[in-house]
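Chemist: 3D model of this:
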Amino acid sequence: MSSRIAFLTEMAVDAQRTGETLFYVRIPGDINPLERENRFEEPLDAALKGAGLGEVAGGGEQMGNGNEILYCGLDVYIKDRKAGLQFLRKALRSLEVPAKTVIEEFLPQWQQHEL
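Modeler: Next up is the predicted model:
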């Protein structure tokens, strides 16, 4: 298991203890932190909070060679897994995330959800 997935699985275990589900939204492309925050992180957080389903707890990037960003990601904590996953898919499509964006889930085992 990659160190990234192992680390996120530990975060998912912590979330599960508080009755939440951790999803990681992996958005492909060279998207800088400010653009990620403005285009995806803040609007998604507002939508989730407005619906009472959860929140975006943070984000980051995976760097490639040099200063290239391979993908960015969002840590999303959801209170109701089923309703939250459905809402998350719809919200991400409305935010026009790039093609091949996926939602990763870590428990009971790692899996990817397509939009």
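
Chemist: could you use CA atoms for every contact and neighbour count after this?
Modeler: Will do.

Chemist: what sits against the closest residue to residue 76 other than its chain neighbours?
Modeler: Take residue 76 and drop its neighbours on the chain: the residue closest to it by CA to CA, 6 or more residues apart in numbering is residue 56, 4.4 Å away. Remark: with contacts taken as CA atoms under 8 Å, 6 or more residues apart in numbering, residue 56 is in contact with 41, 42, 44, 45, 48, 74, 75, 76, 77.

Chemist: make CSV out of those and add neighbour count, distance to residue 106 and secondary structure.
Modeler: Formatted as CSV, the contacts of residue 56 follow (neighbours: other CA atoms under 10 Å; distance: CA to CA, whole Å; DSSP: H, G, I helix; E, B strand; the rest coil):
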residue, neighbour count, distance to residue 106, secondary structure
41, 22, 20, helix
42, 14, 23, helix
44, 23, 20, helix
45, 21, 20, helix
48, 21, 20, helix
74, 23, 14, strand
75, 21, 12, strand
76, 24, 12, strand
77, 25, 12, strand
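
Chemist: and this one, please, so the two structures can be compared:
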Amino acid sequence: MFKKKEYQLTLQLNARLQPFDRGEFFEDPLNEALKDSKCGTTDGGGTMQQATGEIEFCDIEIFLKDNNKENVEKLLQFIDRMGVPKGSILKAAGLEQSVGTLEGLALYLNGTELSEEVYQNCDINYVIEKIDEVLDGSGQYYSYWEGPENTALYFYGISFGEMKHRMTSFLSEYPLCQKCRVEQIA
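Modeler: Predicted coordinates:
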């Protein structure tokens, strides 16, 4: 860790991610970039849930060795290269900056109103695999949430509209996707 002059920041991600996924997609790559540049490190993070239990956002705690402009600029460049969802915010004493370029899509699969046969014969992992395939680089699967009535799958990419368009045919054909809903989340 750094000495007393270190500068603490929080990257609040407008992303609905399980803690493990937050680490894999954002915290670990950011930590590696900060360490490689010798300007800082990450130090864990947190997850904020809605009253329903669904994830609302998550954050990453960051320590820069100091708050000089060069280190803050490097951090912003790392965040930009990594790609974070729109609506994310980098916060610190004297700083609050909007960051993010990715758009988010939540696919809510109905977990209560389909036939038992559909739930027994269909596989949610197949849904994730096929959607990642049809997205073809325009977005990708990041995380999930299991609620009492729905399971949400979260995808982030360049354009919500493009991701939705690319998955529409699959959603209309695969039985587990009946009665699903799609929402923009970033």
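
Chemist: could I get the TM-score for this pair?
Modeler: The TM-score (TM-score structural alignment, normalised by the length of structure 1) is 0.77; 97 aligned residues with a CA RMSD of 1.6 Å.

Chemist: now for the contacts of residue 56 of structure 1: which two are most distant?
Modeler: Spanning the widest gap among the contacts of residue 56 of structure 1 are 42 and 77, at 14.1 Å by CA to CA.

Chemist: ranges for the helices of structure 2?
Modeler: 19-22, 28-36, 69-82, 116-121, 124-135, 160-173 (DSSP state H).

Chemist: residue 9 of structure 2: which of the ones you listed is closest?
Modeler: Set against residue 9 of structure 2 and scored by CA to CA, the helices of structure 2 come closest in helix 69-82, at 9.7 Å.

Chemist: how distant is the closest one from the center of its chain?
Modeler: Put simply, helix 69-82 of structure 2 sits 19 Å off its chain's centre (CA atoms, centre = their mean, to the nearest Å).

Chemist: packing partners for that helix?
Modeler: helix 28-36 (3 or more CA pairs under 8 Å, 6 or more residues apart in numbering; DSSP states H and E).

Chemist: what's the mean distance for the helix it packs on versus structure 1?
Modeler: Its aligned residues in structure 1 lie a mean 0.4 Å from helix 28-36 of structure 2 after superposition (mean CA distance after the TM-score superposition for structure 1).

Chemist: ok, the aligned residue in structure 2 for the residue nearest to residue 76 of structure 1 to residue 6 of structure 2 distance?
Modeler: Per TM-score structural alignment, the equivalent position to residue 56 of structure 1 in structure 2 is residue 42. For residue 42 of structure 2, the distance to residue 6 of structure 2 equals 12 Å [CA to CA, to the nearest Å].

Chemist: distance check, residue 47 of structure 2 against residue 39 of structure 2.
Modeler: 25 Å.

Chemist: same check, this time on residue 27 of structure 2
Modeler: Distance, residue 27 of structure 2 to residue 39 of structure 2, by CA to CA: 15 Å.

Chemist: same question for residue 98 of structure 2.
Modeler: Shown here: residue 98 of structure 2 relative to residue 39 of structure 2, a distance of 21 Å by CA to CA.

Chemist: which of the two has more neighbours?
Modeler: Using other CA atoms under 10 Å, the more surrounded residue of residue 98 of structure 2 and residue 39 is residue 39, with 20 against 13.

Chemist: for that one, what are its contacts?
Modeler: Contacts here follow CA under 8 Å, 6+ apart; on that basis residue 39 of structure 2 touches 64, 65, 66, 71.
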